[in-house]
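*Asks:* here is my input; please provide its structure:
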Amino acid sequence: MSNRDRQLNKRRFLGFLFLCSLIFFTWLNHAPLMANIVTSQNTDISQQVEQGVKSYEAGDIWGAIETWQKALDAYKKANNAKNAAVVSENLARAYQQLGDTKEAIAFFNEAITYYSEAKDLRQVGRMLTDLAQTYNNQGQARKAISLLCSNKFDIKSDTKQPCESNSALQIALTNKDSRTEVAALGILGEALRLVGNYDLAIQYLEDAAKVKDSGYAILINNSLGNVHVNLGQLWYIRAKSAEQTNGNKAEEFQQNAIVNFTQAIKYFKISLELARKQNNSLSQLQALLNTIQVSYKSHDLNIIPNAAINSKIQEAISLIDRVPDSSTKAYGAIDLAMLPSDFKITSPITQCSKTGELGKLSNTEAIDILNKAIIVSKKIQNSRVESYTYGALGHFWECRGDELQALKYTQQALIAADQKLAAKDGLYLWEWQAGRILKKQNQEKESLEAYQRAFKILETIRSDIVTSTRDVQFDFRDVVQPLYRELAEFQLQQILQASVKSDSSKSGVSDALETIDSLKLAELQNYFGGDCIVNVLNPKRVDEIVDNNTAVLSSIIFDDKIALLLTLPPKVNQSGETLIYWVQADNKILQKSELQKQIKAFQKSLILGQGRPDGYDRTLAIQLYDLIIRPFVKDLKAAKIKTLVFVQDGFLRSIPMAALYDAKTQEYLIQQYAVGTTPSIRLTAPKSSDRHLEKALILGLTKAAIIDKQEFGALDYADKEIEAVKQVFPNSRFFIDTKFASETLRTELGNKNIFPIVHIVSHAQFGTIPEDTFIVTGNNSKLTINELEAALSNVRGQENALELLVLTACQTALGDDRATLGLAGVALQVGVKSAVASLWSVQDKSTALLVEEFYRNLKKPGMTKVEALRQAQIKMIKLTGEQSEFASPAFWSPFILIGNWV
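*Replies:* Next comes the predicted model:
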C-alpha cells in the first residue's frame, strides 16, 4: 500500500498541467494504520478499525471513512488519545486519497493533538511532516516551512536556519527518527523550491541525501532535479531579458540555463536507474515524465535530441499499465496524453496547436490512455482526478474541432469538480473550456455565462495561483492571463451589440471594467511574486474613486485589436455609461502589431531626440494623439476634465502620454490635462493629505558603475539635481556615491526618521523579472526591489511618511511589457502612496530643472502631485535661450507619476 496514494506533490491550481508542474512523490508512507491500536480496551472498536483498513485496501475509501469515523467517535468518548490519534491519521490519509485536502488537514491536526496528549512525540513529528507536505501540495509553502522548522524562517536567506523545538525537523532530530528527518528535510527543500529560494532548497535536499540508509535516494534525486529545472528556467528567462537590457550578459545567463537543465537531467537519470533496479514502476514513470518535461522547457537550447524525447515518451507509455492505481498514475497518464507536438505550447490543457498538428501521441493512443485514467480515478474514488481526466478529454476534442464530444466531456469534468468543490481550481478551467466551446457553437449567452463563472472562481483563487511557485509564474501569460482577455473582449463585444441605453449594457460595462482591472492586478501579483499588493485593494468602482474633474482612460490589448474605455466622473456620468472605442485608422480597426510598431518608433524618436539639436519629429506624436485621445476630445471638454489618469495595458505602458501632440490646438497632451498613471485603479486611493514636506532622504550616485558586468555611465549632472532638491528641502539628509548603500537606507528609515520623500538619483533598471530589477548604489553594488521594499516597510503607517518615491534615471527593457509593468508597480510594491519615475534615463541637467520646479510646486498649498508635475513639464516646454533644447519632450516627457495623483 505504500505506493497506493502517492500523488503529485505540487499544487494543482493549474490542474496537472504537464509543462507547468514538476512531478515528485510524497515522502512518507500513507498506508492506513492498525498495528498501533491498543485492543485491550474495546475489541469491537478495534475490529471497526480493522474493517476500515480492509475497506481501504479493497478500494472502498468511503466505506473506510464511515467505519473509522464511528471508531474515532468511540475513542473520543472513551478519552483514548492514543487510538484516537491513529484513527484520525487514517482518516486524514483517506481524505487525501479522495483529494479532499480540507478534511485531510483537519484530521492531521486532530492526530497531532491526540499524539501530543499521548506524549508520542515521534508521531507528532511525523504528523507535522505529513501536514507540511499537504500544505506544500496546496501551494502553501510558507505554512509548510513553519511546521517543518520555524514560523520565523527567513525564506529569502541564503543560509540554513535553526529550527524551533516543536517543529517537525527538530522533533525528528531529538528523537533520532531518521525516517522523519530525511522526509522533513526533503519537504523543506521542496517548500523552499516553491517559494523560489533554489540555492537554499538544494542545501536542505543535500542534507537529506546525507542521512544514512534513508531509502530516499530516488526521491532526493528527483527533488534536486526539480530545483535545477526551476533554476534553468529562471536563467533562461533572465537571458531573454538581458538581450534587451544587458546584452553582454545574455550569453552567460543562457549558459547557466544549459548547465542547470543538464544537471536536472542527470538527477532524473539517477532516479530512473535506481527505480529500475528496485523494479519500482511508479518511480520510473515519475523520472521519465520529469525528463520529458525538461525537454519541453529547454527545447530551444537543444539539450535533448528529439529522438531521445520520443524514446522516453514511448517508455513512459509502456509503463502505465504496470503502475499501481493511484492519482499519480492518472495524472501521469493525462500528462502523456496531452503532450503537444508544438514545443512552444506551455499550457496543453488550455492551448491548441495553431499548426493543426496532433499531439505527440496519436489520437488512438491519447484516447486509450485517457480512458485508462478515468478508470483509475473511479477506482480510487477521487473526484478531483476524475474531473481533470474528463476535462483533458474535453480539451482533446476541442482542439480537434469536435465540439459535441468536447462539450460532453467538459460537462462531466464540471460535475466531478463540483463534488464538495474538491477540484475548485479545476472548476474554473472547465468553465472556461465550456465557454470557448459554446462560443464556437454560437451559443453566446451560455458561453458568456460560463466565462463569467470561470472568472468569479478564478478571482477567489487568483492570489494563490499568481503568487505561487516560480514555474507557474513563468507561464502566467499562457495559462491564466488569456481567460481575462477573452472574457473582457467578449463583454465589450456584447456591450457594443446591445443598445447603449439598456440596463444590460450598463452592467456589461461595469463587468468589463472589473475584468480588465482584475487582469492588471493579477499581472502585478504575478510580476512581484507576492500578495502584499492585495492588501491595499480599493473596493470602490472607478466612477466612485475619481473626483469631478478627473477621467480614467483604460486600455486593453487583444490578439488583433485594442480597446479604450473612458470613464467620466459622476457629475457627467449619471447614467453610468463608459465610452468604449476600438483604436481605428481610416475607419478601420487598427491591428495590434501596427500600433505597437508606431509606439516603438515614437519612443525611439524621443530617446534619440536628446542628442538632436532640432528635437524630434512630431509626426508620430500627432498620429498617436489622433488614435488614442482624439476620439474622446469632445467628451473630455464637455466634462471639463482637468486630470486624465491612464490605466495602460502591455506595450502601451511604455508610451509617455504627456508627449502626444494635438495638431489642431498645437499643444502637447500635458498642456491640456494633468497626466497620471496607475497600474490598477483598485490599487489606488486618490486621497489628498495634509502634507508636511519639510525634508527628503536623498540618495545619489554620480560615478560610473559596473553591475553584473554591465556598465552604467556616470551621471554628470546628478550633483546639480541633488543640490536642487536640497535647495527646496534644506533639512534633508543626503548620502552620495560610496555613502549610498542599501544599509544606509535601512538605517535611516529604521531610526524612525520621517521622510515624506525618498529621492534617488541613480540608475534604476527594470527587467522582465524582479531579479533584473534594481537600483545601482555605491561601490558597484545594487539595491534590489525586495531590499527597497524591506527598508521602506520600516516606516509604513507612520503619519506623513512615504508620500513620494522619486527615481530619476530609470531604464526599462524597451519593448518588454513585463519590464514596464515592474516600473508601473514599484510604488505599490514598496508601499509608498506615489512615485515619480522616468521611462528611460535622461542624463542631463534638464532633470535638475524639472525636479526643482516639481518640488517647489508640490509645496504650494492645494497643489496635487500630478498638477505639480504638469506645471514643471509645461515650464520646460516654454524654456528659451540656452535652455531651449530642453523644451523637447525628449527631456521632460519620460517622467511619469504613478499611483495616487492627488
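*Asks:* C-alpha from now on. contacts and neighbour counts both.
*Replies:* Will do.
*Asks:* any idea how far Asn442 is from Ala488?
*Replies:* Asn442 sits 18 Å away from Ala488, going by CA to CA, to the nearest Å.
*Asks:* and these two? Which one has more around it.
*Replies:* Each of Asn442 and Ala488 has its neighbours counted (other CA atoms under 10 Å); Ala488 has more, 27 against 11.
*Asks:* which strands and helices lie in contact with the helix or strand where that one lies?
*Replies:* In this structure, Ala488 sits in helix 481-497 according to DSSP states H and E. Helix 481-497 sits against helix 444-466, helix 503-528, with contacts defined as 3 or more CA pairs under 8 Å, 6 or more residues apart in numbering; DSSP states H and E.
*Asks:* another one to check against the first:
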Amino acid sequence: MATKNYDFFSQLYLLLHRSRSQGFWLSTAVLTFLLVTTVSPGVAQHPSTFPAATRESLVLSTQNYLKDTEHSDASTLLESGKTLFAAGKLTEAARIWQQAAVSYSEQKNLLGQARSLNYLSLAYLNLGEWEPAQRTITQSLNLLQTPENLPEKGTSILAEGLNTQGNIQLALGQTATALDTWQQAAIAYESVGDITGKLGTQINQARALQSLGNYRRSQKLLEQALAQLQSQPDVAIQATGLRMLGVALQAVGDLSQSKELLEQSLAITRQLEGKNPIFGSDMGATLLSLGNTLTALQEIDAALKRYQQAATVATNPLTRTEALLNQLNLLVKNQQWIEAQTLLPQIQSNLLNLSPSRASVYAQVNFAANLMKMSMGEWGDAETRRRGEKRAGGAEGAGGAGGAGGAGGAEETMKTKGTIPNSQFPIPNSQITNNKQQTTNNKQQFIAQLLAKAIKEARTLQDRQAEAYALGQLGHLYELTTQWQEAKELTEQALVIAQKIKAADIVAPWQWQLGRILKEQDQINQAVAAYSSAVATLQSLRQELVTSNPDLQFSFTESVEPVYRELVALLLQSNPSQANLKQARELIEALQLAELENFFRQACLQPLPQMIDEVDVKAAVVYPMILPDRLAVIVSRPGKPLFHYETKLPQAEIENAIDQLRLYLSPHFFDEDRLRESQ
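*Replies:* A predicted model of the protein is given here:
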C-alpha cells in the first residue's frame, strides 16, 4: 500500500476530527476509502475538475462533473463519491453513492453494495439525516451477517461499517452501545492488520469513555495506542498516528501531551519531507494542529509562529485559509489590531480560491465573525446602539421598536433600504453619525455580502447545518446594527434548521441570540423562554462542554456563563415574583456547578438536588449574583418567602472590590483593614 495514500487519508481524518464542532463526524471509514485515491496528500484535497474561479463557474463545473459520472460503472461512482465527500460536497457524494449501491446490487456484488451503503450512511450522518443514516448502515451490516466466513476485504468493510454505526449511536446519545460497537470494529481492523483503522477506533472508544465519565480507562486506552505507535517500524504511519493522537488529546484537554506528540509527529514528517517532497503538505496539517494546541495553552507567540508556518507550507487553499483564519482569530482575541488588519487581503484572496464545500462556508462565516469583532469598537455596544436608535425614533432601525411589529416588517425594510446584491437580505444599518459613517457602512455591507454568499453556497450544497450556521451569523450582524426584526427572523430560521437536524452545538448560541434580540424588543416573557431554552440546551451538552478543549468547542466565560447571568438579570427585573426568584436561585446553583465542572474539566459530579431548608430547618441561605450593572442577592429563610435586594454598581467595580477583599484576607493585614474592605 502506497505510503502517500496513508498520508492523504490521515490528513483528511485530521480535518474531519478537527471539524467535529463544525459538523463533521469522525470516521475511520473515510480514512480507509481515501487510501485508494491517487491525488497528492493534503488536509482537504479538492478535485482538479474544479478550477480556481468564481463560485458560479465552480457550481457549473460540479454539475458537469456529476453528469459525466452518472454513466460510469459502480467502482467509478464509488471513487467519485469519495472525492466529493473529501471536498465537503456531502449531498452530491450521497447521491453518487446511492447510485453505486444500486449498481452493485444489480451486479449481485454484496461487498461493493455494503461498502457503498456504509459511505452513504456516513454522508447522511454528516448531513444530520439520522433516520436514513441508521437505516442505511443497518442495511450495510446485514449484508455482512456471517463475519467468520468473510474474506479479508469483507472484514475490512465490516470494520468500516461498525465504526460508522458507532458514530451514529454516539450522535443519538447511545454512548455505551457506541463503545461496544467500536470495540468490535477494533477487533475487525486488527484481524486484517489495519493499524490506522484500529487507532481511529481506539480514539473513538476514548471519546466514548470520556463521555461516560471513565477518565482513567480513556487515558489508559490512549496510552496503549501510543505505545503501539512508538513500536511501529513504518515511520510514515508513526507520524500519522502521532498526529491523530495529538489531535485527540487536544480535543479532550490533555494539552501538554498533545503538544509533545504533535512535535514528535512534526519532527518525523520533516525527515520524511527531506527525502520526498510529497510529505510537505503533511507538515501543514501538523503545524496547524500544533498551533491550535499552543493557542489553548495560551502560548500566543508560539501559536502564531506555527500558524504562519502552516500557511507558508500549505499546498492547497483550504489548509492555507484555515491557518490564516486561526491566526486572525488569535490576533483579534488578543486585540492585536494592526497585525490582524494585514492578514485581511490574504484571507479574502484565499477565500476566492476555495471550491464550494461545508469547509468553505465555515471559512467565510469565520472570517465574517472576526470582521464583526474587529469593528465592534466602531459600532459601539448593544446598549449604546439601542439608545441611539430610540433617539432617532426608530427611523433608521428597520424592524426596531416602532418599525416592524408585523410580519411584513422585513419586506418593508427591503423595499425602502434595498438589499444586498444577489440576495434577498436587506442592507445593514449604521447608527454612526460621525465622518466614519460611510466607511462603517461599507464594512457592514461587505460582511453582509460575505455571509449572504455563504448562505447561498450552503443552499446550493443542500447542507442544512452549514446554512443554519451562516444564517445565525447574519442574524448576529443585524443584531449588532439594531435591525431587530431581521435579526429575529434570521435567527429563528437558523434555529428551526439546527433543531431539525439536532445540531445542539449550533442550537444553543442561536437560542441565546434570540433571547438577546427579544429582550431588546421588550418582549420579556418571550426572551425568558428563549434564554431558558438556551440554558437547557447547554445543560444537555454538559459532558461535551467540559470534556472538550474550550478553544475547540465552547468558551465557558464567553458562551456559557453569560447566558445564565443574563437570564437571572431578566428574571429579577421589576419586582420579581416568587416563581421568578425560585428559577433565579436554581440558575445560580446550576451556574456554580457548571463553574466547578469547567474548572476541574470533568462532568463526573452527579448532584442530587435537595433544598438546604430541608437539610437545616434553621439555616438562611444567601445567593449572590454579579450582573452587568448591579449585585443581586436572593435570600432564603426557613418557612418564609424568598426575597431579594440589589446594589446598583458596575460589574467591574464589584469585581475589583472582591479582588481587594481577597487581598486583605491575607494574615499580613489587620482585622480593621478587612472589616473596612468588607463593608
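*Asks:* which one of the helices and strands packed on helix 481-497 of the first structure is the most hemmed in?
*Replies:* Neighbour counts (mean count of other CA atoms under 10 Å) averaged over each of those peak at helix 503-528, with a mean of 21.
*Asks:* what's the nearest residue to the aligned partner of Leu566 of the first structure in the second structure if we skip its chain neighbours?
*Replies:* For Leu566 of the first structure, the aligned position in the second structure is Val635, judged by TM-score structural alignment. The shortest distance from Val635 of the second structure to any non-neighbouring residue, by CA to CA, 6 or more residues apart in numbering, is to Val622 (4.7 Å).
*Asks:* aligned partner of the one you found in the first structure?
*Replies:* Checking TM-score structural alignment: Val622 of the second structure goes with Leu553.
*Asks:* ok, that match touching Leu566?
*Replies:* Yes - the criterion here is CA atoms under 8 Å, and Leu553 of the first structure meets it with Leu566 at 4.5 Å.
*Asks:* shared neighbours, these two?
*Replies:* Common neighbours of Leu553 of the first structure and Leu566 (criterion: CA atoms under 8 Å, 6 or more residues apart in numbering): none identified.
*Asks:* ok, residues contacting stretch 299-311 of the second structure?
*Replies:* The contact list for stretch 299-311 of the second structure (CA under 8 Å, 6+ apart) reads 283-285, 287-288, 290-295, 319-321, 323-324, 326-327, 330.
*Asks:* which of these fall in helices?
*Replies:* Mapping the contacts of stretch 299-311 of the second structure onto helices (DSSP state H) picks out 283-285, 287-288, 290-295, 319-321, 323-324, 326-327, 330.
*Asks:* what does His763 of the first structure align to in the second structure?
*Replies:* Aligned partner of His763 of the first structure by TM-score structural alignment: none.
*Asks:* what helix or strand does His763 of the first structure sit in?
*Replies:* Assigned by DSSP H and E, His763 of the first structure falls within strand 757-766.
*Asks:* can you name the next helix or strand after that strand?
*Replies:* strand 774-777.
*Asks:* quick one: buried residues of that following strand?
*Replies:* Buried residues in strand 774-777 of the first structure, defined by neighbour count with 16 or more other CA atoms under 10 Å: 774-777.
*Asks:* map Tyr409 of the first structure across to the second structure for me.
*Replies:* Residue pairing (TM-score structural alignment): Tyr409 of the first structure is matched to Leu490 of the second structure.
*Asks:* in this structure that match contacts Ala470, no?
*Replies:* No - the pair Leu490 of the second structure / Ala470 is not scored as a contact, 9.7 Å apart, by CA under 8 Å.
*Asks:* these two: which has the busier surroundings?
*Replies:* Using other CA under 10 Å, the more surrounded residue of Leu490 of the second structure and Ala470 is Ala470, with 30 against 24.
*Asks:* what residue in the first structure is paired with that one?
*Replies:* The alignment partner of Ala470 of the second structure in the first structure, by TM-score structural alignment, is Thr389.
*Asks:* one more: Asn353 of the second structure?
*Replies:* By TM-score structural alignment, Asn353 of the second structure lines up with Arg322.
*Asks:* and the closest residue to that match other than its chain neighbours, how far from Gly215 of the first structure?
*Replies:* Leaving aside its sequence neighbours, Arg322 of the first structure sits nearest to Ser281 (CA to CA, 6+ apart; 6.4 Å). Ser281 of the first structure is 16 Å from Gly215 of the first structure, where distance means CA to CA.
*Asks:* pick out whichever of those two has more residues nearby.
*Replies:* When neighbours are counted by other CA under 10 Å, Ser281 of the first structure and Gly215 differ, and Ser281 comes out ahead with 19 against 12.
*Asks:* nearest to Cys810 of the first structure, of the helices and strands packed on helix 481-497 of the first structure?
*Replies:* helix 503-528 (18.0 Å; CA to CA).
*Asks:* which strands and helices sit next to the closest one?
*Replies:* Under the contact criterion of 3+ CA pairs under 8 Å, 6+ apart, helix 503-528 of the first structure touches helix 444-466, helix 481-497, helix 817-830.
*Asks:* let's see it at 6 Å
*Replies:* Helices and strands touching helix 503-528 of the first structure, by 3 or more CA pairs under 6 Å, 6 or more residues apart in numbering; DSSP states H and E, are helix 481-497.
*Asks:* can you say which helix or strand has the match of Ala470 of the second structure in it?
*Replies:* For Thr389 of the first structure, the host element (DSSP H and E) is helix 383-399.
*Asks:* so which elements touch that helix?
*Replies:* Judged by 3+ CA pairs under 6 Å, 6+ apart, the packing partners of helix 383-399 of the first structure are helix 363-379, helix 403-417.
*Asks:* any idea how far Asp471 of the first structure is from the most centrally placed residue in the first structure?
*Replies:* Nearest to the mean C-alpha position of the first structure, by CA atoms, centre = their mean, lies Asn526 at 2.2 Å. Remark: distance between Asn526 of the first structure and Asp471 of the first structure (CA to CA) = 11 Å.
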